[in-house]
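Visitor: Predicted model and sequence below, questions to follow.
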Amino acid sequence: MLVALIIACEVGFWVLLAAGLALRYLARMPRLGAAVLLCEPLLELVLFVFTTLDLKNGGRPGWTHGLAALYIGYTVGYGHYTVKWLDGHAAHRWAGGPKPPGTKYGRARAVHEWKLWLRTLVAAAVSLGLLEAAIRYVGAGVDVDGIRQWQFIVLRIVGIQALVAATHSIWPRKAPAGTTDRDAEDPAGLLKR
């Protein structure tokens, strides 16, 4: 049952996102579109309440509870970023807005990757906190190995993201030959701040 709810929340996230962007840019109803986009956190609240109730009613802590914690953590760490990124692309594609800047090369890309690592760190902190709360909630005498495994998975994700960011810092990708535009080195204007 919990797996079905996690899937429903994930599908609901993308449906609300698509509906909100369509209302904002295709239907020219920006306020209604923003209201739909603001409903996104309600999905995580529903998942959190349902997961807590499942544990309270004697549900055995397992991989589904770990997945729910990871999903909630991801949404806290990356949800706003994802919506903002897609909103910028939708504005460009459907409303004639400016093309969203990208960070492909050099130091700007390394800075971008470290910012993503910070988001991953936030997501991990939320996930680890929820997982530890679940372990303490069910108390002693209950097998919590499934939840402990998710804690190690979360830590591995943080480590992998740090390796990705470090490789972009140590071996920055070079702009293509013949590119003289400064925007190729710093398209998002990150170095000017």
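Guide: Received the coordinates, thanks.

Visitor: From here on, just use CA atoms for contacts and neighbour counts.
Guide: Fine.

Visitor: Quick check: the gap between Phe152 and Thr120.
Guide: Distance of Phe152 to Thr120, computed by C-alpha to C-alpha, to the nearest Å: 14 Å.

Visitor: Please disregard the earlier target; I meant Lys56.
Guide: Counting by C-alpha to C-alpha, the gap from Lys56 to Thr120 is 29 Å.

Visitor: Report the central residue of this protein.
Guide: The chain has Tyr78 as the residue nearest its centroid, 2.5 Å off, counting by C-alpha atoms, centre = their mean.

Visitor: Quick check: that one touching Ala123?
Guide: Yes - with contact defined as C-alpha atoms under 8 Å, Tyr78 counts as touching Ala123 (7.4 Å).

Visitor: Lys56 and Thr120 - which one has more neighbours?
Guide: When neighbours are counted by other C-alpha atoms under 10 Å, Lys56 and Thr120 differ, and Thr120 comes out ahead with 23 against 13.

Visitor: ok, now how distant is the more buried one from Val138?
Guide: 27 Å.

Visitor: and if you look at Leu42?
Guide: From Leu42 over to Val138 the distance is 25 Å, taken as C-alpha to C-alpha.

Visitor: Over to Gly88?
Guide: Remark: distance between Gly88 and Val138 (C-alpha to C-alpha) = 43 Å.

Visitor: do Arg31 as well
Guide: From Arg31 to Val138 the distance is 43 Å (C-alpha to C-alpha).

Visitor: then this one, side by side with the first:
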Amino acid sequence: MKIPNYTPSARHAELAAKRDDLGRKLSETTTAQLALAQNDEPEFSTTVDDAASRRIAELLGQPPAPTPPNKRERLAAMAQEIRDLRSAIELLDRQIEVERNKDEAAYRAGIAPAYRDRQKAVVAAMRQVHAANLDLHELVNAVDAQGVSISSFGSLPLIGSSRDPNGPMARFFRDAIELGVIPRKEMPAELDYR
């Protein structure tokens, strides 16, 4: 059977690519944070002589060099980046879900006619099964009327009685009506509630 392939929209693909990039960055940052936390660098580095660096920078006519962040500050910055990345990923996941739902709805709308045609074909086949079941039960009733038991032949419990409004065939046709595959008037009379 040939049906069109499901293809995500460009927006969905763009969001998924962005999410993958953020996921990689989250993994890298988490790994770097763990490595920094496990190294032997002192938590607080010795402070650079700010007064001396300002004097030298002033003589050179340049701004003073910034003090590099210590280990604790870098760990805190990484922790904040990890929280921000996780929040961004959660937001992207929700946006991706919305886009996927839109894409799937559009795809379903495109294949709905073919799906309905196949449902109708199944209902038509089940009508034939029901008709054959009616014929079978007429034979059973005719033989029973003669006083002969044919229980040794066995039965077909899957389709149930041809006149049981609670049986599997009746439920099948009621479901087909509920789904809109067939109109109510097409319910076999023998299976309808009286």
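Guide: Looks like it arrived, so ask away. Predicted, not measured: the structure shown is a model, and the values here were computed from it.

Visitor: quick one: TM-score?
Guide: The TM-score (TM-score structural alignment, normalised by the length of the first structure) is 0.28; 75 aligned residues with a C-alpha RMSD of 4.2 Å.

Visitor: Next one: Gln80 of the second structure from Glu73 of the second structure, what distance?
Guide: Applying C-alpha to C-alpha to Gln80 of the second structure and Glu73 of the second structure gives a distance of 11 Å.

Visitor: And Gln38 of the second structure, by the same measure?
Guide: In this view, Gln38 of the second structure and Glu73 of the second structure are 15 Å apart by C-alpha to C-alpha.

Visitor: Which one of these two is surrounded by more residues?
Guide: A direct count of neighbours by other C-alpha under 10 Å for Gln38 of the second structure and Glu73 places Glu73 higher, at 13 against 9.

Visitor: In three-state terms, how would that one be classified?
Guide: helix (DSSP: H, G, I helix; E, B strand; the rest coil).

Visitor: residue boundaries of the helices in the first structure?
Guide: For the first structure, the helices defined by DSSP state H cover 2-21, 30-37, 40-56, 63-95, 106-138, 145-170, 182-185.

Visitor: what comes up buried for the shortest one?
Guide: Yep, that's helix 182-185 of the first structure we're talking about. Applying a neighbour-count criterion of 16 or more other C-alpha atoms under 10 Å, one finds 184-185 buried in helix 182-185 of the first structure.

Visitor: Against which helices or strands is that helix packed?
Guide: Applying 3 or more C-alpha pairs under 8 Å, 6 or more residues apart in numbering; DSSP states H and E, we find helix 182-185 of the first structure packed against helix 106-138.

Visitor: So which residues of the second structure form helices?
Guide: Assigned by DSSP H, the helices in the second structure fall at 10-38, 50-60, 71-145, 168-178.

Visitor: Comparing those helices, which comes out most buried?
Guide: Highest mean neighbour count among those (mean count of other C-alpha atoms under 10 Å): helix 168-178, with a mean of 18.

Visitor: what angle sits between it and helix 71-145?
Guide: 130 degrees (axes from the mean of the first three to the mean of the last three C-alpha atoms, to 10 degrees).

Visitor: Give the other helices and strands that helix 168-178 of the second structure contacts.
Guide: Contacts defined by 3+ C-alpha pairs under 8 Å, 6+ apart place helix 168-178 of the second structure against helix 71-145.

Visitor: Name the surrounding residues that touch stretch 10-21 of the second structure.
Guide: Residues from elsewhere that reach stretch 10-21 of the second structure, judged by C-alpha atoms under 8 Å, 6 or more residues apart in numbering: 89, 92-93, 95-96, 99-100.

Visitor: now do 6 Å
Guide: 96, 99 (C-alpha atoms under 6 Å, 6 or more residues apart in numbering).

Visitor: Stretch 2-14 of the first structure too?
Guide: Applying C-alpha under 6 Å, 6+ apart, the set of residues contacting stretch 2-14 of the first structure is Leu43.

Visitor: Centre of the chain to that stretch, how far?
Guide: When distances are taken as C-alpha atoms, centre = their mean, to the nearest Å, stretch 2-14 of the first structure is centred 15 Å away from the chain's centroid.

Visitor: Please identify the buried residues of that stretch?
Guide: For stretch 2-14 of the first structure, the neighbour count (16+ other C-alpha under 10 Å) marks 5-6, 9, 13 as buried.

Visitor: Could you save those residues as JSON lines and add columns showing distance to Gly20 of the first structure?
Guide: What follows is the buried residues of stretch 2-14 of the first structure, written out as JSON lines (distance: C-alpha to C-alpha, whole Å):
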{"residue": "Leu5", "distance to Gly20 of the first structure": "22"}
{"residue": "Ile6", "distance to Gly20 of the first structure": "21"}
{"residue": "Cys9", "distance to Gly20 of the first structure": "16"}
{"residue": "Phe13", "distance to Gly20 of the first structure": "10"}
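
Visitor: ok, so of those, who is nearest Leu128 of the first structure?
Guide: Set against Leu128 of the first structure, the nearest of the buried residues of stretch 2-14 of the first structure by C-alpha to C-alpha is Ile6 (17.7 Å).

Visitor: what about the closest one, distance to His168 of the first structure?
Guide: 33 Å.

Visitor: got it, and Gln149 of the first structure?
Guide: According to C-alpha to C-alpha, Gln149 of the first structure and His168 of the first structure sit 29 Å apart.
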